[in-house]
Each structure stands twice: as structure tokens, then as C-alpha cells.
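Enquirer: model the following, please.
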Amino acid sequence: MTILEHIRGPRDLSALTRRELDQLATDIREFLIQAVARTGGHLGPNLGVVELTIALHRVFDSPRDRILWDTGHQSYVHKLLTGRQDFSKLRGKGGLSGYPSREESDHDVIENSHASTVLGWADGLAKANQVLKKDDHVVAVIGDGALTGGMAWEALNNIAAAKDRPLVIVVNDNERSYAPTIGGLANHLATLRTTDGYERFLARGKDILQSTPVIGRALYGSLHGAKKGFKDFVAPQGMFEDLGLKYVGPIDGHDSAAVESALARAKCFHGPVIVHCLTEKGRGYQPALDDEADRFHSVGTMDASTCTPLAAAPGPSWTSVFGEEIAAIGAERPDVVAVTAAMLHPVGLTAFAERFPDRVWDVGIAEQHAAVSAAGLATGGLHPVVAVYATFLNRAFDQVLMDVALHKCGVTFVLDRAGVTGTDGASHNGMWDMSVLQVVPGLRIAAPRDADRLREELREAVEVDDAPTVVRFPKESAGEAIEATGRIGGMDVLHRDEDADVLLVSVGALAGVCLGTAELLRDRGIRCTVVDPRWVKPVDAQLPPLAARHRLVAVVEDNSRSGGVGWAIGQALRDAGADVPLRTFGIPEQFLAHGKRGEVLADIGLTPVEIAGAISAAMAAEDRPAEDPGKEN
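Expert: Below is the predicted model of the structure:
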């Protein structure tokens, strides 16, 4: 039986010897490698925070002391130490979330796993403690690139304003986000990494001076007044101290005794403290260390020994199709450039970056800056393609609206992981983009149904130079091509029965679902027309007259029903005076539990059987004769 199996909660750690703690770290790494290989998940980040997490739970008393994780994908070790060791269904339906979850444990505080938010949370909790005169501690763990986000620095500015408000900030510095972290802050932290003997050097100097007879103490007092300049010479940590933050480090994040000592000192300080820990992403697993792209940031199911994927995709991924096509476009058009926010490889820009290194910029976890910078690139005569996950564009809405759209900038936003993503849970579903962006004047949205349409619509998007465009697609495989049988306006006709009763408007990758629905309805005597608008904003001018020739319109979208494509089509029908009933099938206005994409879609009724049943019921209700209000029962 391993030491890990004896751990039922953080307090079980206090009795362990140093040797047992080292063995526990080994047990945890072995457990994570085997467990995550079976389910998929964020392996590299968690292998890097094993000793740090153990130290946090030995020094602080969770859940009384609040330990906050930014980003939450580093919380697997935290889960193991707080009594959650059943990883058999990690990120699967009914299993553990891949992020902190309040439903799972009182030890979890923040479920939002959008990076760079933890310091704002910590600032608020520390203020609440001060107002309520509570003496428990707040510890914010930030890293994996999250300090490149502007929100983190807004929070630091406020945290530093209160010198007497206790708060411990642990910088988990692994030099990476998804890929190696870039930018001025990364360079500053790199400088700090080279000064591991700094604290010992200063302490030794202080001891020598204070023990020198007659002049020692006086000389030390004089030098102490000049320590700021001296410290910046030895280790340029002034960036933090200029903000008024006490700085401890850098500490070897895999030296458990050193980390505990640093955290214990920070815990006793009556103000904000930064503890700078150096960790190695993927530590203890050589295949992860050999992977320079992202150190096994996130892996699918695989053989733990060979790292061979166990579940082969049925076709090319949406991301890979985009990556190939944008590289081809880049070869044809030297004005096309690329921007991303700390996810060059995950969004498929690897090939583009290799071929055109001077035309791609990774701005770090700074989506707002990505959008504004793209506006500048467009104004300067280029056509920028900003590639991010759909859920992360929410953070840059104001910049899309006021900087890109208001100035009629030709910027193409490519939104990967749109719609239901599944296993990463509520914060990572890209289910709001087509609702949020509906209100942006002049912006156009393309939702390709397959790989061929992605290539076509991406090329159409980059041809627009006087307004922003969006191309959005889901996670996983792009599936087989679905060819059109005709065209009405700009819409592809995918299926058409004579004298059709129902117009099915298929949005993006749900075309297969809509065609399956049409088959089931035909078996029930209900005829359908199925169209793919291709560009869902603005609504095609030919859609209202087409809708008027049917008895019912149904819109099927992988987006929130609130304010989405169905809403926009409904408004277009009303504006055109097309008096036809409308049903919208999409994602309900709720945060979705994690599970496989297909499982989540089934849970919310986005399947052919569910949709066909609802349409059949609506048609039957329409055919039912109205009751005479004067008739007695």
C-alpha cells in the first residue's frame, strides 16, 4: 500500500517524515501518469506542482485557509490530498472535474478556470477577512503563464495598496503556459531564476556586519538604507517591491523543505507576500520533458509506457484543418498575419509559425491585447487572424466591439472549441460566442459544417477588409464532408422534400444531427427542407421568404438559445412579416456539467431523436383543432 493511499485529507500530511514526504511525491507522480493516461487530462502541469501542493497543505489549514488555484488545471494533486483519489472517470460524466469544483469539496474555491483571475479573487477574500476581522489566510497560486494576463497586474496594483492586509501569492514559475512563456515579465522572472544564492548572500553579509565591533551595526544601518539598489543589482526583483510587495525567492519548487520554509515565513508576514517557486512542467515523466512543444500540457487517452494514443480520431481535427489552410493562405498572401493568446500550438498555428516566424505573435494570456493589437495591425495594412478558444473571446468583447468593429477593421477571429467541448466543463464550453457577438454592428460569423466548408469560409473571411469576421468550429474530428444539393441565396441546401412542412436551419457542425432529424421526420410523414446558412450573421436575406413557404421553422445550434442564431432568425422573420412558428434547439441557459461532447449534447436534447420528437409534437399541436371556448365538458 502506498503512502498516497493512506492520505484522506490534508491533516494526514503533518505526521509524515521528510523521507515519507519524498515517497509521497513519487507515489503521486506514478498515480497521475497511470490515471491520466487512462482518461486524458492535464498531465504536465500537475507533475510540476507535486511538492508545492504538498507544502501548501502542510503549512496552511485548508479549507479554513483558502487555497486558490489559477489556473485550475493544476489542481489534480490538490484533489488527491483532499480525499479525492478516484480518478477512474476524471473529466467524464459522473466523475471528477478536471478543475476545482465546489460540488466536490469544501477545499475548492474557484471553479472559473479562465487564467489570471485568481489574484482578483484573493484580493476580495483578503478584504473580506479584514472587514470581518477573521484571521484565516488566503493563498493564491498563480502560474503556467497566468501572470502574462493584464487582470493579474490590475489585482497586484490593488493588493499592494494595503500594506497591512495578509495575503500570500505563490508564483509557480515553470517558464510555460501551453508553450514557453514569452514577454517582458517572462524575461524578468528568468533573471530572478539566476539568483538562487541571493538570500543566503545577503543574510551572510548581515551577520558579518552586525558582529563587527564598534562600526558594524552603524555600517549595516547605512547600507540597509541603500538595500533597494543593491538588491536590484544582485537580483532585479524591484518590479514586485516597487509595488510594495514583500518578495521571497526564488525557491526550488521541488525542494519540499525549502518550499515549506518559505511558505511558513510568508504566512507570518502581516501583509502581501510573493513566494517565487521554480518548478518543472512534466517533472518525473521523461516523455513529457522531451516534449518541448507543451510538456504534455493536456493529453488524450494513451499507453503510459509508449505514449501511443489509444483512441484514434475518425478523421482530421478541426484544428488541424485550420492549421493547414491558414498556412496555405499565408503562402499566397504576405499581408495575412496571425495572433494568438498563449496557445500557438493548441489552436493550430504551428505550421504558420514555422513558415512565417516574422508574421505571428503570441501575446500571452492577454486576449484583450490580442484584439486591440489586431486592430492596429489591420489599420497598418495587414489582415490579422486572431486564433483563440471560443470561450476566451468573451474576455475581449469590449475590444472586439469598440476597437475592431467600431473602426471597421478587417480582423478575422478564428474560434476553436466552439459550442460544447465536454470534458473541460462549464468554463471551457464555447457556448456564448454567437450570442455575445450578435450585437456587434458589421461583424459576420461563419459556422462551417465540415472541413471543406472550413477551408472555404476561412478564405472568404480573410477577403473582408472593412469589418471583423468570425469563423467558429468545435473540438474533435471534423467528420465526413456533407455536400450540398443546391443553393438558395448564400445558403447551402442539404436536403429537400417536395412540399416540405418544416424548414430545418442547421448551424455549423450539427448538420449531421439535422439530416438525421429529417430522416426520422420523413418516417413520421413530416417533410423537411434542411439548409446550412454557412454565414449565420447576418441572417441571409433569402431565409425569411423561404421560411414563409413552410409551416414551421426549426433552428438547431451548438450555442446558447438565449440571443443566438435562432433569436436572430426570429427577429429577421418578424422584420420581414413572415408569420411562421419558430422553434429553437440549442444549449439551455445553464452551466453544463462535464462529460464527453456526445453525452452532453444528448443530455441537453441535441440529438435527432429528441429534436424530431419535439418537432412532431409541435406539428401535431398545430394540426389539432382549436377547442370551442363555449363548449361544455
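Enquirer: only C-alpha atoms for contact and neighbour calcs from this point on.
Expert: Fine.
Enquirer: residue 6: how many residues sit nearby?
Expert: Residue 6 has 12 neighbouring residues, counting by other CA atoms under 10 Å.
Enquirer: residues in contact with it?
Expert: Residues in contact with residue 6 (CA atoms under 8 Å, 6 or more residues apart in numbering) are residue 12.
Enquirer: hmm, try it at 10 Å
Expert: Counting by CA atoms under 10 Å, 6 or more residues apart in numbering, residue 6 touches 12-13, 24, 83.
Enquirer: residue ranges of the strands in the stretch 301-450 of the chain, please?
Expert: Assigned by DSSP state E, counting those that start in this stretch, the stretch 301-450 of the chain shows strands spanning 336-340, 360-362, 383-389, 412-416, 444-446.
Enquirer: residue 194: which of those strands is closest?
Expert: Nearest of the strands of the stretch 301-450 of the chain to residue 194, taken as CA to CA: strand 360-362 at 25.0 Å.
Enquirer: residue 67 - that's part of a helix, no?
Expert: No. Residue 67: not assigned to a helix; according to DSSP: H, G, I helix; E, B strand; the rest coil it is strand.
Enquirer: can you tell me the closest non-neighbouring residue to it?
Expert: Spatial nearest neighbour of residue 67, chain neighbours left out: residue 139 (4.8 Å); criterion: CA to CA, 6 or more residues apart in numbering.
Enquirer: am I right that the one you found is in a helix?
Expert: No. Assigned with three-state DSSP, residue 139 falls outside any helix and is strand.
Enquirer: also this sequence, please, to line up against the first:
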Amino acid sequence: MSVLEKVNEPKNLKGLTKEELKALAKEINEAVLYKVSNVGGHVGPNLGVTEMTIALHKVFNSPVDKFIWDVSHQTYPHKILTGRKHGFTDGHFHDITPYTSQDESEHDFFTVGHTSTSVANALGYAKARDLTGDKGNVIAILGDGSLSGGLALEAINNAGDFDGNFILIFNDNEMSIAENHGGLYRELAKLRESNGQAEKNLFKAFGLDYKYLEEGNDIEKLTALFEEVKDIDHPIVLHIHTEKGHGYDIATNDKEHWHWRAAFDLETGELKNKPSGKSYSSILMDYMDQQMQAGQPILAINAAIPGAYDLKTFANKYPKNYWDAGIAEQFTITFGGAAALAGAKSFIFHNSTFVQRAFDQFVHDLAINKEPAVVFIKGDVISNSDKTHQGDFARGWISNIPNITYLAPTSEEELLAMLDWSMTYQDGPVVINIPEHGVESRPAHITSFNQAQYDMIKSGQDVALIGLGGLYSHAEKVAEELAKHDINASLINPLFISSLDKKMLDELSESHKVIVTLEDGVLDGGFGQKIASYLGSKDVKVLNYGADKEFNDIVPVAELYKRYRLAPELMTQDILEIL
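Expert: Alright, predicted model coming up:
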């Protein structure tokens, strides 16, 4: 019997020998690799904390002692040790969530998928413990670049004023998603080099006790450290140096690309389904290169996600024109907007699920000051992602901020037209939603975006289909279905997400019985509702199609399309019933 077969809950660790614990670490890593090689997932972050997780569960008594994790991509070993190892076997990969979940296990306390939250969450738990007379250690586990996030630093500052048991583990694997950036991480490197003895110590500056462990993948030394601080009566930081991807050479040799990986071959590391063809990211990088060659002062900015846009292509060629802020979305918007106001051409790159952390900066800095930066957003679509990374909310909140020109191209040509226009536009910020349904080729009939102007692709009667961005091609499919019923629908490409072409909407309301909007985001507060509100006094029926306001958790897109009646045949049924 393997060691892992004997471990079904944390208490099973207590009597294991040193040799058995080492064997257990190897078996946990094999289980993690087996799962992620089959269905994809976070590789390096999980492999790097296996030994630390084993030591935590050996020394402390979960769930009385509370482990409060930061980004959940460090929690696969924790899940395996807390009764969820079945989720790493064939046929059960999706039986457990890819993040911590209090609904899934008594050993989890929050549903967490984003970064920099653990210290504030844990401090809240520790404060409540003391107020209610409860017992137990509270341990926050922070890592993978999360320290640069504003919330983490705010929480550490407040932890300096806390009077009671509080243990902060800083898992220092020298990496964020990609490499770390900023002066903070240079000083952390000096702490590592000096075995924690460097004069400048961020944690002590906040008033916290501090201990350093260099051998962060050594179970025996980790166990000794945790025994030393167990039941401590004041806040302390345990700065632990780990290796991202530990135990899997392919991952340790290329830490950035092995932070997260789609399904791959375990022996070679090669992806099982390699992407092919042109991408909107490559189009953007080629465009930026052309503008740099023409002498434009491009400044490419992102928050620790260069791989999402292949930004390293640009960074390697123009290092002075590239800025990776680390996990600091708020900073990128204020910094990039100010640079644009001062004469640079800021191109700011974000993922929808992460950029929501910068809502205030969009409002207070970018929009109020009319800063002419260009923000690109990917992932704002109805997808099969987990609820902690659901990206289809951005349209709703961005589209309700004044002074922002918010655009949705449907093709390569339209994206390039928007980029050309944005290079000379100085009256405010531009946000461009990057389509997620593959690169399409479609002529750009509109090349100026100073005011809303929808593109009438095909003029028909009775039914007008307005398909936004990536769902314009979906509207085309609905038109094909309606044609089978002898209905010649109008097709409109709106291009603008938040601004209305009132002239065209008035004309459509006079010549059509039904106006249908399609969008790839949440309906409440979104594109379609704005059109419905404007046409409320008109004698025309408006149907809005998009996502309900809800959290979805790894639901197949086809199932969501049926739920929201976004499938072309279902929309066609609805339209026919109204007609």
C-alpha cells in the first residue's frame, strides 16, 4: 500500500515517519501532475508547496487551526490531504473545485481564486477568534507574487497593530505568474541571500516578528519551524524560500510557462492540443512594433500576465517601453493613464476577471481626468471557467462609467481601424474588448469612433439582429435560421459597447417589429438593456440575449447558451413566437 492510500484526512499524517513523509510528497506530486496533464491546471505553484503543506498538516490541527490560502493555485496538495484525493483520479477530475471552497470541505474557509486576499481574510478570522473566545492558530499563506498586491500590503500594515496569535507564511518562490518586478522583490532577494539577516526587512518595518527558512522544500526543517511558532501569542512572518515546480524538472526549467498549463504530455511537456493560426495577440504585437518603428512613444503595461497577450515579444525588443507592474491592477490604470496624459501612448493589457480590482481607478483617474490611454480586455465572455475567474462582468461596470469610449471589434480589420483611430484620439480613454472566438476577417466600414455609429451590414425587414463583438457571428447564424422561415433579418454590427447610435435605433424601431441584441456578458447593466431602455417608448419589441447575473462554476458553454437561450435555434423560436 502506498503512503497516500493511508492518508484520508490530516490526522493520518501524525504518525508517519520521515521516510514516509518524503514518499508521501512524491506521491502527491505524481497525483497533481497526473490530473493537470490530463485536464490542465496550475502546475508550478502546487508542486512548490507540497512539502510545506505536509508539514503544516503534521504540526497543526486543521480545521481548529485555520489555513487561509491566498490564490488557490497553491492548494492542490492541501486538497489531497483533506479528503479530496479522489479528485485527482480518472473520472473524478471535476468532482472537486480548482480553488478553496467552504462548501466543499471543513478545512477551507473562503472561496478564493484571486490574489492578495489571504492576510486580510486571516486577520479577520483572528480578530473574531479573540472576540468570541475561540481557540486555534490562524495561518495566512501568501505567495506567487501576491505580496505586490495593494490589499496584501494594506493587510500586513494592519497586522502590525494586531495583538494576538497570527502566523503569516510568505511562500517566496522568486516568481509571480511570470518573473517578479519592483523594488520590493529586490529587497526580498537580499533577505534570501543573507539568510534573512539583511538590514532592510519589509516585514519588520511593519512591526512584525520574522523568521527565515532557506530550505523551503525540506519537510523536516519546515516541521521544526512550525513547531517553534505554534500557538505563538503575537503576529509573526515565516519567510520560506521554495522552488516553483519542485520535483518536475520541465517545470523548474521554465517556471513562467509552467505556472498554468493546458493538458500536456508528462514525459515531454508538449501540449496535447497546440494552438494554431493567427491570434489577436499577435496582431496587437505586430501593430505595436510598427508604431515603434514609426517613432511612436508606445508604453505597454500589464499586471503580471504577459503570457495572456504574448507581451514578451514586445518586451524583448523594446524593454524600455515595457512595464510589468506585477500583481497590481490598480497601479497599471493610474500609472498608464498619467503617462498617457503626459504624452506617452499607453497600451494597458488586462484580463477581465482581474481588471475588476481596478474599478476605482477607471472611475476616479482614467475617466474623470479623460486620460487618453488604451485599455485592452480579454476574457470578457460567457465561458466554462470557474466562478472565481468568471470574466463576463466587465461590460456591465465599465459601460456605466462616463467619458470612456468602449469598443467591440468583430474582426482583425476592425481592431486595426480602432487602433489607428486611438493613436490620435486625445479626448479620453479607450477600452477595446478583444474577441475570444477566433480571428475573423471582415471589412472595417467605420474608421472614426468619435461618436457612436453602428454598421448596418445587411438591411432587411421585420427583425433586426444587433450582435456585439464576438457574438456578431452568432447573429449571422440566427439570420440564417430565420431565412429558413422566409424572414430577411437586418444585421447590425454595433462596434460601440456603451454608446448608442440613436439615429439608427430610431430608424430600426420604425421599420422593424422586433429588435434583438446579443452580447457575451451579463445582461444587467449591459449593452442590450441600454438599447431596450432607449426604445422603451417606441412601438417595437426588444429581445436581449446574454448571461444572467449569476456565478457559474465550470459549466460547459453549450449548456450556458441553452440556459440563456443564446443557441441560434432557441433565439429563432423566440423571435418566431413574437412575430
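Enquirer: buried subset of the contacts of residue 6 of the first structure as a ChimeraX selection?
Expert: Selecting only the buried entries of the contacts of residue 6 of the first structure in ChimeraX, with 16 or more other CA atoms under 10 Å as the criterion:
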select :13,24,83
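Enquirer: dump the contacts of residue 6 of the first structure to JSON lines, plus distance to residue 263 of the first structure and secondary structure.
Expert: Shown next, in JSON lines, are the contacts of residue 6 of the first structure (distance: CA to CA, whole Å; DSSP: H, G, I helix; E, B strand; the rest coil):
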{"residue": "12", "distance to residue 263 of the first structure": "19", "secondary structure": "helix"}
{"residue": "13", "distance to residue 263 of the first structure": "16", "secondary structure": "helix"}
{"residue": "24", "distance to residue 263 of the first structure": "19", "secondary structure": "helix"}
{"residue": "83", "distance to residue 263 of the first structure": "23", "secondary structure": "coil"}
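Enquirer: got CSV for the contacts of residue 6 of the first structure, with distance to residue 514 of the first structure too?
Expert: Shown next, in CSV, are the contacts of residue 6 of the first structure (distance: CA to CA, whole Å):
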residue, distance to residue 514 of the first structure
12, 54
13, 54
24, 52
83, 44
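Enquirer: the contacts of residue 6 of the first structure: which two are farthest apart?
Expert: 24 and 83 (14.4 Å).
Enquirer: hmm, back to that, of all the strands of the stretch 301-450 of the first structure, which lies closest to residue 486 of the first structure?
Expert: strand 444-446 (18.6 Å).
Enquirer: after superposition, how close is the closest one to the second structure?
Expert: Compared with the second structure after the fit, strand 444-446 of the first structure shows a mean deviation of 1.1 Å (mean CA distance after the TM-score superposition for the first structure).
Enquirer: for stretch 614-622 of the first structure, buried residues please.
Expert: Along stretch 614-622 of the first structure, these residues count as buried under the neighbour rule (16+ other CA under 10 Å): 615-616, 619.
Enquirer: how about stretch 224-232 of the second structure?
Expert: 225-227, 229-231.
Enquirer: closest one of these to residue 94 of the second structure?
Expert: residue 226 (32.7 Å).
Enquirer: excluding its backbone neighbours, what's nearest that closest one?
Expert: Closest to residue 226 of the second structure by CA to CA, 6+ apart is residue 59, at 6.5 Å.
Enquirer: mind listing what the counterpart of residue 239 of the second structure in the first structure touches?
Expert: Aligned counterpart of residue 239 of the second structure in the first structure: residue 276 (TM-score structural alignment). For residue 276 of the first structure, the contacting residues are 142-143, 169-173, 189, 192-193, 247-253, 259, 262, by CA under 10 Å, 6+ apart.
Enquirer: take those and keep only those in helices.
Expert: Using DSSP state H, 189, 192-193, 259, 262 are the members of those that sit in helices.
Enquirer: which of the residues you listed has the most neighbours?
Expert: Tallying neighbours with other CA under 10 Å puts residue 259 at the head of these, with 27 neighbours.
Enquirer: how much space between the residue mapped onto it from the second structure and residue 499 of the second structure?
Expert: Residue correspondence to the second structure (TM-score structural alignment): residue 259 of the first structure is matched to residue 222. Using CA to CA, to the nearest Å, one gets 57 Å for the distance from residue 222 of the second structure to residue 499 of the second structure.
Enquirer: one more: residue 274 of the second structure?
Expert: For residue 274 of the second structure, the distance to residue 499 of the second structure - CA to CA - is 38 Å.
Enquirer: neighbour count: these two, which is higher?
Expert: Legend: neighbour count by other CA under 10 Å for residue 274 of the second structure and residue 499, higher for residue 499 (22 against 9).
Enquirer: ignoring the adjacent residues along the chain, who's closest to residue 92 of the first structure?
Expert: Closest to residue 92 of the first structure by CA to CA, 6+ apart is residue 595, at 4.4 Å.
Enquirer: so what's the one you found up against?
Expert: If a contact means CA under 10 Å, 6+ apart, then residue 595 of the first structure has 89-97, 420-425, 601, 603 as its contacts.
Enquirer: what's the average distance for the longest strand along the first structure when superposed on the second structure?
Expert: Looking across the first structure with DSSP state E, the single longest strand is strand 552-560. Once fitted to the second structure, strand 552-560 of the first structure is off its aligned match by 1.0 Å on average (mean CA distance after the TM-score superposition for the first structure).
Enquirer: and that strand, which stretch of the second structure?
Expert: Aligned using TM-score structural alignment, strand 552-560 of the first structure spans residues 514-522 in the second structure.
Enquirer: still on that earlier bit, can you pull the contacts of the residue nearest to residue 226 of the second structure?
Expert: Residue 59 of the second structure sits next to 10-11, 13-14, 65, 222-228, 230 when contact means CA under 10 Å, 6+ apart.
Enquirer: and with 7 Å instead?
Expert: Going by CA atoms under 7 Å, 6 or more residues apart in numbering, residue 59 of the second structure touches 223, 226-227.
Enquirer: same thing with residue 197 of the second structure?
Expert: residue 191 are the contacts of residue 197 of the second structure under CA under 7 Å, 6+ apart.
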